[in-house]
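J.: missing the sequence, but the structure's below:
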């Protein structure tokens, strides 16, 4: 079983890229805002919710994406410890949506303390319903995931393999695939989690 959403590219990148940001604070800590920007672009393109994106969603450009990130910055502003709680993302993103006149999107938080089966089901249900899944990972015991530590990224697909559920994610303008069970088992008490969207 495999399901990959019809994602989008910006100037050849998979989704947007936080490393494009010229604002130093956003370059270092703008991953939550970038994830929210990518959600808006996806929903504008695939769900017809074009009011979520203030530019031409059918002609995506790197500069428009950078400008959009600065509009999102006040809602999901980088801070000393980052946007390191699920409620910070849902609260900030809801405020943005409300300000652009969108009140029909609901969000559900799934803490990283939940078991792996619950996380797998959550991702399957979201992707099967046509929604990407914002994912927050804080620490991880494996150095392999060092670029994803204290980081928000967007899951937009999954594949059932013999060894478990593999997820497809976008961040830094690239596509990655991870075994969810391995990614979910961070080895630390402080957990991130997932955000579910529904409209």
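T.: That came through, no problem. Not measured: the values here are computed from a predicted model.

J.: alpha carbons only for contacts and neighbour counts from here, please
T.: Fine.

J.: Any idea how many residues pack against the nearest residue to residue 172 once chain neighbours are set aside?
T.: Counting by Cα to Cα, 6 or more residues apart in numbering, residue 17 is the residue found nearest to residue 172 once chain neighbours are left out, at 4.4 Å. Residues lying near residue 17 (other Cα atoms under 10 Å) number 23.

J.: cool, residue 188 as well?
T.: For residue 188, the neighbour count with other Cα under 10 Å is 10.

J.: quick one: it and residue 112, what's the gap?
T.: Going from residue 188 to residue 112 by Cα to Cα, to the nearest Å gives 10 Å.

J.: again, but for residue 85
T.: Taking Cα to Cα, one finds residue 85 at 11 Å from residue 112.

J.: got any residues that touch both of the two?
T.: residue 192 (Cα atoms under 8 Å, 6 or more residues apart in numbering).

J.: These two: which has the busier surroundings?
T.: Shown here are residue 85 and residue 112; by other Cα under 10 Å, residue 112 has more neighbours (23 against 15).

J.: try this one next to it:
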């Protein structure tokens, strides 16, 4: 079963100067070196806020620009960095993400509630793929991309460790889930179920409704 946000194309970012397009933001667009190195969390926050603003008339204040061109989106990323701000270890816990994101929402008088799934709630041997499948399905059916924190890749080697990306779709089977996500301006595909069963550190997913 395929499930996704209603309009993945809303995360298309264009650049007339480069004559190209991207799928979501890329932390390499930040101006400062540290921001480029540690900015995956606020980049994911920028993706989510921009998508929600485009998909829902009532929350347009989440993205204060008329277009999704690279120049405007980079400005939005810089703004989100002031809220979802990496510390010396980056944004290394789901709570650090939601604290900053919620402050951004509050200042714009927008009422959205974070839904959080933490990978460290159970020992790995007790984890069931169904738990993460249900959560991702709920988020995508609520038409919200999911911020995904992966500190340890486990056996899923096609994703980066210690990194945030933005899940926009999933292919769900009886026993597994493959996810589609925005990572550094590109669309990637990976086995989220394998990650969940084999990751060696905490991590998690977040969506807003």
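T.: Thanks, I have it. Model, not experiment: these values are computed from the prediction.

J.: TM-score for these two?
T.: Here the TM-score for the pair of chains, by TM-score structural alignment, normalised by the length of the first structure, is 0.90; 193 aligned residues with a Cα RMSD of 1.6 Å.

J.: Mean deviation, the lengthiest strand in the second structure versus the first structure?
T.: What stands out as the longest strand in the second structure, according to DSSP state E, is strand 163-172. Overlaying the first structure shows strand 163-172 of the second structure at a mean distance of 1.0 Å from the equivalent residues (mean Cα distance after the TM-score superposition for the first structure).

J.: Residue 42 of the second structure matches what in the first structure?
T.: Under the alignment by TM-score structural alignment, residue 42 of the second structure pairs with residue 33 in the first structure.

J.: And for residue 54 of the second structure?
T.: Applying TM-score structural alignment, one finds that residue 54 of the second structure aligns to residue 45 in the first structure.

J.: What ranges does the second structure have for its strands?
T.: For the second structure, strands defined by DSSP E occupy the ranges 2-4, 12-15, 20-23, 114-118, 146-150, 163-172, 177-183, 186-191, 203-208.

J.: mean deviation of the shortest one from the first structure?
T.: Once the two are superposed, strand 2-4 of the second structure sits an average of 1.7 Å from its aligned residues in the first structure (mean Cα distance after the TM-score superposition for the first structure).

J.: Can you pull out the residues in contact with that strand?
T.: Against strand 2-4 of the second structure from outside (Cα under 8 Å, 6+ apart): 137, 140, 141, 143, 168, 169, 170, 171, 172.

J.: returning to that earlier point: tell me the counterpart of the residue nearest to residue 172 of the first structure in the second structure.
T.: With TM-score structural alignment as the criterion, residue 17 of the first structure lines up with residue 26 in the second structure.

J.: Same check on residue 63 of the first structure?
T.: Using TM-score structural alignment, the equivalent of residue 63 of the first structure in the second structure is residue 71.

J.: which helix in the second structure runs the most residues?
T.: Identified as the longest helix of the second structure according to DSSP state H is helix 40-55.

J.: Give the full set of residues in contact with the most far-flung residue of the first structure relative to its centre.
T.: The C-alpha centroid of the first structure is most remote from residue 162, which lies 26.2 Å away (Cα atoms, centre = their mean). Going by Cα under 8 Å, 6+ apart, residue 162 of the first structure touches no other residue.

J.: quick one: which of the contacts of strand 2-4 of the second structure is nearest residue 32 of the second structure?
T.: Residue 32 of the second structure lies nearest to residue 168 out of these, by Cα to Cα, at 27.7 Å.

J.: count of residues packed around that closest one?
T.: Number of residues near residue 168 of the second structure (other Cα under 10 Å) recorded here: 26.

J.: Not counting residues beside it along the chain, what's closest to it?
T.: In this structure, residue 168 of the second structure finds its nearest non-sequential neighbour in residue 145, 4.9 Å apart by Cα to Cα, 6+ apart.

J.: same thing with residue 25 of the first structure?
T.: With sequence-adjacent residues excluded and distances taken as Cα to Cα, 6+ apart, residue 25 of the first structure is closest to residue 78, at 6.8 Å.

J.: Return the residue of the second structure aligned against the one you found.
T.: Under the alignment (TM-score structural alignment), residue 78 of the first structure maps onto residue 86 of the second structure.

J.: mind checking the end-to-end distance for stretch 177-197 of the second structure?
T.: Per Cα to Cα, stretch 177-197 of the second structure runs 12 Å from first to last residue.

J.: List of residues touching it?
T.: Identification of contacts with stretch 177-197 of the second structure by Cα under 8 Å, 6+ apart yields 22-28, 119, 124-125, 127-129, 132-133, 153-156, 158-159, 165-172, 176.

J.: Looking at the alignment, what corresponds to residue 118 of the second structure in the first structure?
T.: Mapped onto the first structure by TM-score structural alignment, residue 118 of the second structure lines up with residue 111.

J.: hmm, back to that, who are the packing partners of the longest helix of the second structure?
T.: helix 70-81, strand 146-150, strand 163-172 (3 or more Cα pairs under 8 Å, 6 or more residues apart in numbering; DSSP states H and E).

J.: Using JSON lines, lay out the ones you listed together with distance to residue 33 of the second structure.
T.: As requested, these are exported to JSON lines (distance: least, Cα to Cα, whole Å):
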{"stretch": "helix 70-81", "distance to residue 33 of the second structure": "13"}
{"stretch": "strand 146-150", "distance to residue 33 of the second structure": "21"}
{"stretch": "strand 163-172", "distance to residue 33 of the second structure": "17"}
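
J.: Perfect, I'm done here.
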